[in-house]
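A.B. asks: this one's structure only:
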């Protein structure tokens, strides 16, 4: 006589019937709802504001939902700014940032994980210690180095710093450490070089964490506006984030409803990107944590 086995959760059904547990769960649900409202409210204001008329934007008391859908705000916004060019610049930046952020840290992480290099633990500790340094402290030195190299107002000012990521090195190393070393020993016996071991064995086995880093590189490239404002002087090379700040947020000629329309259009691609690849983010981080 077999009974269906149910997996027991942290709190059993018997505990859930207790009054203190119900009160605690009630507070947790209220907290989650408050967090959800606080996070979704700005998005709703942007989306619904893009569909309001100019009069509805400045009406008092303010309204959350539009009374009349003003779709012409989008045509006015797209006529004011060249989103297609900025989107293309962002994709170019992302392609270079992703290649640099994976190749250079990947080779460094593979060397620390599967090659006999002197003072390997000291080098690893050095990379870990750099994570505690605020990024604002080396912002000016990076700018001066790029200026001395003549790389300002070029995309190399983004691609080279993207390769100096201690976080990527340590995340990839934690994953490479979990790969069986006998695979690389067998490949070396067959005459494979270290580069071939990396590209043919380590990289294919590390697709979950690599996809995670690709997603992180996309969000960082899409959201960063301060660094492009420092190293780029030609507006024709501005990515999406710089376009938003200089041509939308600080624009005096645009009304708020038109600004909201452009912001809504710019907000959609990363949202879709995250919804599609959110499982890859969690899967890659979980595997990296287990491997570490």
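C.D. replies: Looks like it arrived, so ask away. Just so it is clear, the structure is predicted and the values come from calculations on it, not from any experiment.
A.B. asks: rest of the way, CA atoms for contacts and neighbours
C.D. replies: Will do.
A.B. asks: got a list of what residue 112 touches?
C.D. replies: Neighbour list for residue 112: 120, 124, 173 [criterion: CA atoms under 8 Å, 6 or more residues apart in numbering].
A.B. asks: mind giving me CSV with those and columns for neighbour count and secondary structure?
C.D. replies: Shown next, in CSV, are the contacts of residue 112 (neighbours: other CA atoms under 10 Å; DSSP: H, G, I helix; E, B strand; the rest coil):
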residue, neighbour count, secondary structure
120, 14, helix
124, 17, helix
173, 25, helix
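A.B. asks: Out of those residues, flag the one nearest to residue 220.
C.D. replies: residue 173 (21.2 Å; CA to CA).
A.B. asks: ok, the residue nearest to that closest one when sequence neighbours are not counted - how many residues close by?
C.D. replies: Distances taken as CA to CA, 6 or more residues apart in numbering place residue 109 nearest to residue 173, at 4.6 Å, with adjacent residues excluded. Residue 109 has 24 neighbours, counted by other CA atoms under 10 Å.
A.B. asks: Equivalent analysis for residue 55, please.
C.D. replies: By other CA under 10 Å, neighbour count at residue 55 equals 9.
A.B. asks: Same question for residue 59.
C.D. replies: Residue 59: 9 neighbours (other CA under 10 Å).
A.B. asks: tell me the SS of it?
C.D. replies: coil (DSSP: H, G, I helix; E, B strand; the rest coil).
A.B. asks: Next, find the distance separating it from residue 52.
C.D. replies: As judged by CA to CA, to the nearest Å, residue 59 and residue 52 stand 11 Å apart.
A.B. asks: hang on, the earlier thing: which member of the contacts of residue 112 is positioned nearest residue 209?
C.D. replies: Nearest to residue 209 among the contacts of residue 112, with distances taken as CA to CA, is residue 173, at 10.4 Å.
A.B. asks: Surely the closest one is in contact with residue 107?
C.D. replies: No. At 9.6 Å, residue 173 does not count as touching residue 107 under the criterion of CA atoms under 8 Å.
A.B. asks: Do a quick rundown of the helices in the stretch 151-292 of the chain.
C.D. replies: Ranges of helices in the stretch 151-292 of the chain, per DSSP state H, counting those that start in this stretch, are 156-163, 166-176, 181-189, 194-197, 203-205, 207-223, 226-231, 240-243, 256-291.
A.B. asks: Next one: residue 271 from residue 278, what distance?
C.D. replies: Counting by CA to CA, the gap from residue 271 to residue 278 is 10 Å.
A.B. asks: Use this one as the comparison:
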């Protein structure tokens, strides 16, 4: 028989009035947080199945009187979601390749190779984390314009290879790998590239899975930078929603909510499916003191 794990508070502890009050207060706070997070999603969904007149009535109703599922069909036809979804996937895949090849190899060299001024390079990348990301916008824009990469996906793939946070997270993970594995491989004649692709990378699936979720979230949610460097049919999903749905003047409100609901659902399912990798990857890749 499997023994149940003991929590922070036992049944005996919960009998004390002070612990009961504290436990009830924590439960109320958690419940309030859950409601505050689910409420916007529920509002978008229910407004997406209402008639447009009902959405704009006052006082507003939470649940619809009639369910108009055809709003989602209208919203799907209003904007080419498949095109902008494909662009978002392209950005995600390119960023992920840059993360694995550029950041993975760079972090592996910082962790496992001995080369001059390695610690100086490590602290340089560490210092860049304290620079506000907004200060990079104008220099990156000018560099990409001079390189002729405007309105191309390279405007995302190249900066993805310069993510200092991902670099240090991967280095910290590689530091925890068994050094004897790499020494044995080198004795057998394996090159450093072979050590990375055949040893380090397979052992680093949890941390790369975690970074994949972060990269996907950034590619899905980012709209400001794409609006500066891309245009027209190259827009990712969030930028297209901002330009053609949020800023639209003659689009019914219920159709707006239907489109927004369709855009919100996929990342929720991605997180629910892969959420265990976030906790595990951050735990394994935590910066060691």
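C.D. replies: Received, thanks. As the structure is a prediction and not an experimental result, all values here were calculated from the model.
A.B. asks: The helices of the stretch 151-292 of the first structure into TSV, with extra columns for distance to residue 26 of the first structure?
C.D. replies: Formatted as TSV, these follow (distance: least, CA to CA, whole Å):
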stretch	distance to residue 26 of the first structure
helix 156-163	45
helix 166-176	37
helix 181-189	50
helix 194-197	53
helix 203-205	44
helix 207-223	34
helix 226-231	42
helix 240-243	40
helix 256-291	27
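A.B. asks: between those, which gets nearest to residue 12 of the first structure?
C.D. replies: helix 256-291 (26.0 Å).
A.B. asks: Superpose on the second structure and give me the mean offset of the closest one.
C.D. replies: Superposing on the second structure and averaging over aligned pairs (mean CA distance after the TM-score superposition for the first structure), helix 256-291 of the first structure comes out at 1.4 Å.
A.B. asks: Tell me the counterpart of residue 76 of the first structure in the second structure.
C.D. replies: Taking TM-score structural alignment, residue 76 of the first structure has residue 74 as its aligned residue in the second structure.
A.B. asks: Can you report how many residues neighbour its match?
C.D. replies: Considering only other CA under 10 Å, residue 74 of the second structure is surrounded by 13 other residues.
A.B. asks: Surely it touches residue 255?
C.D. replies: Yes. Taking CA under 8 Å as the definition, residue 74 of the second structure is a contact partner of residue 255 at 7.0 Å.
A.B. asks: What residues does residue 191 of the first structure make contact with?
C.D. replies: Taking CA under 8 Å, 6+ apart, one finds nothing in contact with residue 191 of the first structure.
A.B. asks: Residue in the second structure paired with it?
C.D. replies: Using TM-score structural alignment, residue 191 of the first structure pairs with residue 189 in the second structure.
A.B. asks: Residues contacting stretch 40-58 of the second structure, please?
C.D. replies: By CA under 8 Å, 6+ apart, stretch 40-58 of the second structure touches 60-72, 252-261, 264.
A.B. asks: Pull out the buried residues from those.
C.D. replies: 64, 68, 71-72, 252-261, 264 (16 or more other CA atoms under 10 Å).
A.B. asks: if we can go back for a sec, any idea how far the residue nearest to residue 173 of the first structure lies from residue 125 of the first structure?
C.D. replies: 13 Å.
A.B. asks: which residues of the stretch 1-150 of the first structure fall in helices?
C.D. replies: Using DSSP H, counting those that start in this stretch, helices in the stretch 1-150 of the first structure cover 13-16, 19-49, 54-57, 72-80, 83-114, 120-130, 139-148.
A.B. asks: Present these as CSV; the columns should include distance to residue 164 of the first structure.
C.D. replies: Listed next are these as CSV, based on distance: least, CA to CA, whole Å:
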stretch, distance to residue 164 of the first structure
helix 13-16, 50
helix 19-49, 32
helix 54-57, 45
helix 72-80, 36
helix 83-114, 7
helix 120-130, 10
helix 139-148, 11
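A.B. asks: nearest to residue 240 of the first structure, of those?
C.D. replies: helix 83-114 (5.1 Å).
A.B. asks: so how far does the closest one sit from its counterpart in the second structure?
C.D. replies: Aligned to the second structure and superposed, helix 83-114 of the first structure gives a mean residue distance of 0.8 Å (mean CA distance after the TM-score superposition for the first structure).
A.B. asks: any idea of the angle that helix forms with helix 207-223?
C.D. replies: 140 degrees (axes from the mean of the first three to the mean of the last three CA atoms, to 10 degrees).
A.B. asks: what comes up buried for helix 83-114 of the first structure?
C.D. replies: For helix 83-114 of the first structure, by 16+ other CA under 10 Å, it's 83, 85-87, 89-91, 93-98, 100-102, 104-114.
A.B. asks: What count of nearby residues applies to residue 115 of the first structure?
C.D. replies: Count around residue 115 of the first structure with other CA under 10 Å applied: 12.
A.B. asks: And it? What does it align with in the second structure?
C.D. replies: Using TM-score structural alignment, residue 115 of the first structure sits opposite residue 113 in the second structure.
A.B. asks: Also residue 44 of the first structure?
C.D. replies: Checking TM-score structural alignment: residue 44 of the first structure goes with residue 42.
A.B. asks: Kindly provide the distance from that match to residue 48 of the second structure.
C.D. replies: 10 Å.
A.B. asks: cool, and residue 117 of the second structure?
C.D. replies: 57 Å.
A.B. asks: nearest spatial neighbour of residue 184 of the first structure, skipping sequence neighbours?
C.D. replies: Closest to residue 184 of the first structure by CA to CA, 6+ apart is residue 197, at 6.3 Å.
A.B. asks: Could you tell me how many residues sit around that neighbour?
C.D. replies: Counted by other CA under 10 Å, the residues lying close to residue 197 of the first structure total 19.
A.B. asks: Repeat that for residue 210 of the first structure.
C.D. replies: 24.
A.B. asks: which ones are touching the counterpart of it in the second structure?
C.D. replies: Residue 210 of the first structure maps onto residue 208 of the second structure when the alignment is built from TM-score structural alignment. Residue 208 of the second structure is in contact with 100, 281, counting by CA under 8 Å, 6+ apart.
A.B. asks: before we move on, back to that, and the helices of the stretch 1-150 of the first structure: which comes nearest residue 223 of the first structure?
C.D. replies: helix 83-114 (10.0 Å).
A.B. asks: No further questions, thank you.
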